[in-house]
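> Below: sequence and its predicted model.
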Amino acid sequence: MVPDGLWQRIEPLLPTIERRYRNPGRKRIDDRKALCGILFVLYTAIPWEFLPQELGFGSGMTCWRRLRDWHQAGVWSQLHELLRVELHAADRLDWSKAVVDSSHVRALKGGPKTGPSPVDRGRTGSKHHVITDGNGIPLAVSLGGGNRNDILQLMPLIEAIPPVRGKVGKSRRRPKALYADRAYDHDRYRRQLREKRIEPIIARRGTPHGSGLGVHRWVVEQTLALLHWFRRLRIRWEIRDDIHEAFMILASAIICWRRLNH
């Protein structure tokens, strides 16, 4: 489940754990096997406690701890950044434009960054916020409450895009233009985007349906569909928001890995 090329990029990012000389306890399960267990849960949405141990992944709690610890150590963010650099070096990133959108998911157990959804009869939910380049490659993702306005995550998403190296010269960080739907229509945020030298191309509220931006915006909808292809992200099962965000960043990195290889 973990291709050799992907593992060669992840392994150097993992924190080194020294085994105790005295009272070492049980032998620590191999990191690659634990990663296989994490990906198995991400792909299938199987509960941690039902993770098949006969597959050699270790217990579900062991894999959960590795996901938590590696997220806290910044492994998934570093992996995502590394793959963005490789895509930039291979001329796969389209910096002429960026596209932003969000998608609602139900949060069955509640927790931080949830809220009553106005599009799901007030049921508790969260939102996946995504900003992509012109080719639909995820540049940054974030998690928010289901009742939070999309536009509140616009500038945090822009700021979350790290400088992307990979070529001679200054690192790229800002797209030339930003495409968005009516949910992001606000002159205040248009001014903030222009201050960052980003041209806002945002549909206006009150105009007839069909803004003409669909030819540009479909890429982010495709990326949201790819994120939700990972079954663990279709419904938020985690009470802890950091665990769900870890799954989101890991899934984004896998999407980048696939784009790099295809």
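Arrived safely.

> contacts and neighbour counts: CA atoms only from here.
OK.

> So which residues of the stretch 101-250 of the chain form strands?
115-116, 124-133, 138-145, 177-180, 199-202, 235-236 (DSSP state E, counting those that start in this stretch).

> mind putting the ones you listed in JSON lines, distance to Q78 included?
Shown next, in JSON lines, are the strands of the stretch 101-250 of the chain (distance: least, C-alpha to C-alpha, whole Å):
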{"stretch": "strand 115-116", "distance to Q78": "30"}
{"stretch": "strand 124-133", "distance to Q78": "17"}
{"stretch": "strand 138-145", "distance to Q78": "12"}
{"stretch": "strand 177-180", "distance to Q78": "25"}
{"stretch": "strand 199-202", "distance to Q78": "28"}
{"stretch": "strand 235-236", "distance to Q78": "24"}
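
> Packed most tightly, which of those would that be?
Burial of the strands of the stretch 101-250 of the chain is given as mean neighbour count (mean count of other C-alpha atoms under 10 Å); strand 124-133 ranks first at a mean of 25.

> list the buried ones in the longest helix along the chain?
Longest helix in the chain, counting residues (DSSP state H): helix 241-261. Neighbour counts using 16 or more other C-alpha atoms under 10 Å place 241-257 of helix 241-261 among the buried residues.

> angle of that helix against strand 124-133?
30 degrees (axes from the mean of the first three to the mean of the last three C-alpha atoms, to 10 degrees).

> Now do helix 241-261: everything it contacts.
Applying C-alpha atoms under 8 Å, 6 or more residues apart in numbering, the contact partners of helix 241-261 are 6, 42, 67-68, 71, 76-77, 79-80, 83-84, 86-87, 92, 111-113, 137-138, 141-143, 226-227, 230, 232-233, 236, 238.

> circling back to that earlier point, go through the strands of the stretch 101-250 of the chain and name the closest to S103.
Taking C-alpha to C-alpha, strand 124-133 is the member of these nearest to S103, at 5.2 Å.

> Show me what counts as buried in stretch 82-96.
Neighbour-count burial for stretch 82-96 flags 82-88, 92-95 (criterion: 16+ other C-alpha under 10 Å).

> Second structure for comparison follows:
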Amino acid sequence: MPALPSSLIEPLWDQFEALIPPVQDNHPLGCHRPRVPARIVFEKLVARLVLGGSYTKHADHRVSATTLRARRDEWITGGVFTALEQHVLEAFDWLIGLDLEHLSVDGCCVKAPCGGDNTGPNPTDRGKSGQKRSVLTEGHGLPVGVVIAGANRHDSRLLESSLECLSRFGFHLPERIRVDLDAGYDSKKTRDTLDRLGCEHRISPKGEFIKINHTRRWKVERVNSWHTRGFGLLQVVLDRSAPVQQAWIQLANTIIVLKRLLKETWPRFRWDSRPVKQYQWR
């Protein structure tokens, strides 16, 4: 069973392939073993992201675990994952339009038993090693930025760096921006930070129960659920290197945005490979 349906992985691969930097073969004799096709490695990496597990479990007779790691690092160095996420966000903004006037930020802690970069003792998990993801979503509920840090970092300390992810859109930002936050951000420091950045805010007060569907925060909570429930590799951090951790998150965000983009464009546009039924992306 494929990790993603063909109607989703085919457009994802088309854009990914266009971003892969050209390979320069400088072998003096030209008799080394041929490179494993990029499509095979790409599908293996997507399968690991969705299903989780180690590289050795996803390796087979076509590609080894060492090749998976080497090609992953090669593509990270070439900026493929960063550019892929940027392209899909720009495509959504061009066809549908990103709602950057209504933002939400929230943190999510996951286990990191192997330790490594951006990990720390999780105070909610008996001090075990964990990682925190501070997720920034726009008005449609799509992730537009993720900041990773140790699980012992407070959410409010990651707020400014999370909002700085908007710099990826250049100067095309709305004049009025409102940020919705939960009670964990209810402090004078948070309000001073938002005022300094010129952002309006709506923060749930401490000690009061407000249903999440009465605010816009349910959208960022949904993204956190997509990360941990839809991608097995994001449930538990197994990679120790910060660039690798960020690359997996960028690929997951790309899949989330692309899935929503295809769903939104299906009733509005027509193209040759458009599936007959829309439910294939749900």
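Received, thanks. Worth saying up front: this structure is predicted, and the values here are computed from it rather than measured.

> Fetch the TM-score of the aligned pair.
Between these two chains, after superposing, the TM-score reads 0.89 (TM-score structural alignment, normalised by the length of structure 1); 255 aligned residues with a C-alpha RMSD of 2.1 Å.

> Mean deviation, the longest helix of structure 1 versus structure 2?
Taken over the aligned residues, the distance from helix 241-261 of structure 1 to structure 2 averages 1.1 Å (mean C-alpha distance after the TM-score superposition for structure 1).

> Now do that helix against strand 138-145, angle only.
160 degrees.

> which one among the buried residues of stretch 82-96 of structure 1 gets closest to P47 of structure 1?
L83 (28.9 Å).

> Show me the helices in the stretch 151-262 of structure 1, by range?
With helices called from DSSP state H, counting those that start in this stretch, the stretch 151-262 of structure 1 shows them at 154-160, 187-195, 214-229, 241-261.

> what about the nearest residue to P118 of structure 1 once chain neighbours are set aside, how many neighbours?
Nearest non-adjacent residue to P118 of structure 1, counting by C-alpha to C-alpha, 6 or more residues apart in numbering: N147, 6.5 Å away. Using other C-alpha atoms under 10 Å, N147 of structure 1 is surrounded by 20 other residues.

> ok, now which ones touch the alignment partner in structure 2 of N147 of structure 1?
Using TM-score structural alignment, the equivalent of N147 of structure 1 in structure 2 is N152. Going by C-alpha under 8 Å, 6+ apart, N152 of structure 2 touches 120-123, 132.

> now with 10 Å?
By C-alpha atoms under 10 Å, 6 or more residues apart in numbering, the contact set of N152 of structure 2 is 109, 119-124, 127, 129-132.

> A180 of structure 1: which of the helices of the stretch 151-262 of structure 1 is closest?
Short answer: helix 214-229, nearest of those by C-alpha to C-alpha, at 7.2 Å.

> Which strands and helices lie in contact with that closest one?
For helix 214-229 of structure 1, the helices and strands in contact under the criterion 3 or more C-alpha pairs under 10 Å, 6 or more residues apart in numbering; DSSP states H and E are helix 31-44, strand 98-107, strand 124-133, strand 138-145, strand 177-180, helix 241-261.

> With structure 2 overlaid, report how far the shortest one is off on average.
Compared with structure 2 after fitting, strand 177-180 of structure 1 deviates on average by 0.5 Å (mean C-alpha distance after the TM-score superposition for structure 1).

> in structure 2, what residues pair with that strand?
Using TM-score structural alignment, strand 177-180 of structure 1 pairs with 178-181 in structure 2.

> Please pull up the equivalent of S59 of structure 1 in structure 2.
Looks like S59 of structure 1 aligns to S64 there (TM-score structural alignment).

> which one is its match nearest to, not counting chain neighbours?
Excluding the flanking residues, the one nearest S64 of structure 2 by C-alpha to C-alpha, 6+ apart is T56, at 7.4 Å.

> Go ahead and confirm the one you found touches L68.
Yes. If you go by C-alpha atoms under 10 Å, T56 of structure 2 and L68 touch, sitting 9.2 Å apart.

> about what we covered before: for the match of N147 of structure 1, give its distance to S129 of structure 2.
Look at N152 of structure 2 and S129 of structure 2: by C-alpha to C-alpha, to the nearest Å, they are 9 Å apart.

> Could you do Q245 of structure 2 as well?
On the measure of C-alpha to C-alpha, Q245 of structure 2 and S129 of structure 2 end up 15 Å apart.

> before we move on, what about H32 of structure 2?
42 Å.

> re earlier: for the match of S59 of structure 1, list the residues it contacts.
36, 41, 55-58, 70.

> cool, L13 of structure 1 as well?
L13 of structure 1 neighbours (C-alpha under 10 Å, 6+ apart): 70, 73-76, 78-79.

> any idea which of the residues you listed is closest to R19 of structure 1?
For the contacts of L13 of structure 1, the nearest to R19 of structure 1 is W70 (17.3 Å; C-alpha to C-alpha).

> Structure 2: which residue goes with the closest one?
That one, W70 of structure 1, aligns with W75 by TM-score structural alignment.

> Doesn't its match lie inside a helix?
Yes. Using DSSP: H, G, I helix; E, B strand; the rest coil, the assignment for W75 of structure 2 is a helix.
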